[in-house]
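S.K.: missing the sequence, but the structure's below:
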């Protein structure tokens, strides 16, 4: 799968102040140290929760020049996993995500705003369901440092919410189900 934008949202967190050197990082999806999790209202009484199991991304992080931060993420939309096989098949169908037409979601950052103390806002463009819309992700730096294998890692979390009708998704699940909440965890390996 070609690397494009979506999971970069979390990577934006890398923009926070730290002692790291300016560097490029690859999101560690192979070691399962990154995740894109979601929740959406179910009938106004609870939430359906899940994740996307396949994505890739990279980010540039320079603690001394946070304006230079950039993030790109690509998500395989068919990798949706709500822990219920029948529901996942339905979500992949043309009734919902229509993965045969819209196989990937992409995120590309456009700006970062430092809020201090390792927190910030990552702005960017998300392409989902064939529509591109601006989004903002609240990011927080978790930490950074050397790993046991001689590498260097940096980690961030992020949260955002998507209004599905903005992306042309008009599922009739009730008004509360128009918003999807994303929780992102990103661990990058310095290149």
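M.R.: Here it is on my side, so go on. Since this is a predicted model, take the numbers as computed values, not measurements.
S.K.: Only C-alpha atoms from now on, for both contacts and neighbour counts.
M.R.: Noted.
S.K.: distance of the residue of the chain most remote from its centre from residue 72?
M.R.: Distance from the C-alpha centroid of the chain, by Cα atoms, centre = their mean, peaks at residue 150 (26.9 Å). According to Cα to Cα, to the nearest Å, residue 150 stands 25 Å off from residue 72.
S.K.: didn't residue 152 look like it was pressed against residue 28?
M.R.: No: applying Cα atoms under 8 Å as the test, residue 152 and residue 28 come out as separate, 11.6 Å apart.
S.K.: Settle it for me: which of those two has more neighbours?
M.R.: Neighbours were counted for residue 152 and for residue 28 using other Cα atoms under 10 Å; residue 28 has more, 21 against 16.
S.K.: and the lengthiest helix in the chain, what other elements does it pack with?
M.R.: As assigned by DSSP state H, the longest helix anywhere in the chain is helix 85-92. Applying 3 or more Cα pairs under 8 Å, 6 or more residues apart in numbering; DSSP states H and E, we find helix 85-92 packed against strand 80-81.
S.K.: and the comparison structure, right after this:
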């Protein structure tokens, strides 16, 4: 779940924009300008949606060499939030995230491939529930430019799908796909 979150989160690597040199960005979680969301079908009748409220990350990218871009995201699994206290407690339990044993989930990119103007495929190592898998997902640059406070920002979005069973969560939802969505706004350092 968080993986995407993470991975996606910084799809920033993909950017094909107007900066001349590589730059380092911190994901703006302080201003709540980033999110890691997920959704899974509930009994096949509707969507159960949620998010991870506590995560951090950074990315670097160079519009002239986007393939050299990189991102790292860390999610605190205990911050899972579906707007339902009992469900959140269950998701934190050994049936799913086992947050006492696996307090974080991470994504670290290993490559980026340009697929078009402002789009690409981000590949990296996603660790969830103590299991690391290589994932790839499409990313899109939302925009970039100066902010009203004299800073420079860049924003990206990406979505992918994982199966909980691939990450050692083999319970009754193990074969259901979980869609992960990452929306990131980074502040250039």
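M.R.: Perfect, I can see it now. Given the structure is predicted, the values throughout are model-derived calculations rather than measurements.
S.K.: Quick TM-score on the pair, please.
M.R.: The TM-score (TM-score structural alignment, normalised by the length of the second structure) is 0.94; 185 aligned residues with a Cα RMSD of 1.4 Å.
S.K.: quick one: secondary structure of the residue farthest from the centre of the first structure?
M.R.: Using DSSP: H, G, I helix; E, B strand; the rest coil, the secondary structure recorded for residue 150 of the first structure is coil.
S.K.: quick one: what helix or strand has residue 174 of the second structure in it?
M.R.: Residue 174 of the second structure belongs to no helix or strand when elements are defined using DSSP states H and E.
S.K.: count of residues packed around it?
M.R.: Each residue near residue 174 of the second structure was counted by other Cα under 10 Å, and the total is 17.
S.K.: how close does the closest residue to it other than its chain neighbours get to residue 68 of the second structure?
M.R.: Residue nearest to residue 174 of the second structure in three dimensions, not counting chain neighbours: residue 165, with 4.0 Å by Cα to Cα, 6 or more residues apart in numbering. Applying Cα to Cα, the value for residue 165 of the second structure to residue 68 of the second structure is 32 Å.
S.K.: cool, residue 94 of the second structure as well?
M.R.: From residue 94 of the second structure to residue 68 of the second structure the distance is 38 Å (Cα to Cα).
S.K.: what's the answer for residue 86 of the second structure, then?
M.R.: Distance from residue 86 of the second structure to residue 68 of the second structure, by Cα to Cα: 43 Å.
S.K.: Tell me which of those two has more neighbours.
M.R.: residue 68 (17 against 10).
S.K.: those strands in the first structure, which residues are they?
M.R.: 23-27, 35-42, 46-52, 55-61, 70-76, 80-81, 104-116, 119-128, 131-146, 152-163, 179-190 (DSSP state E).
S.K.: so which of those strands gets nearest residue 7 of the first structure?
M.R.: Closest to residue 7 of the first structure of the strands of the first structure, according to Cα to Cα: strand 70-76, at 4.0 Å.
S.K.: list the helices and strands that closest one packs on?
M.R.: Using 3+ Cα pairs under 8 Å, 6+ apart, strand 70-76 of the first structure sits against helix 8-11, strand 55-61, strand 104-116.
S.K.: Highest mean neighbour count out of these?
M.R.: Of all those, helix 8-11 carries the top mean neighbour count, a mean of 36, counting by mean count of other Cα atoms under 10 Å.
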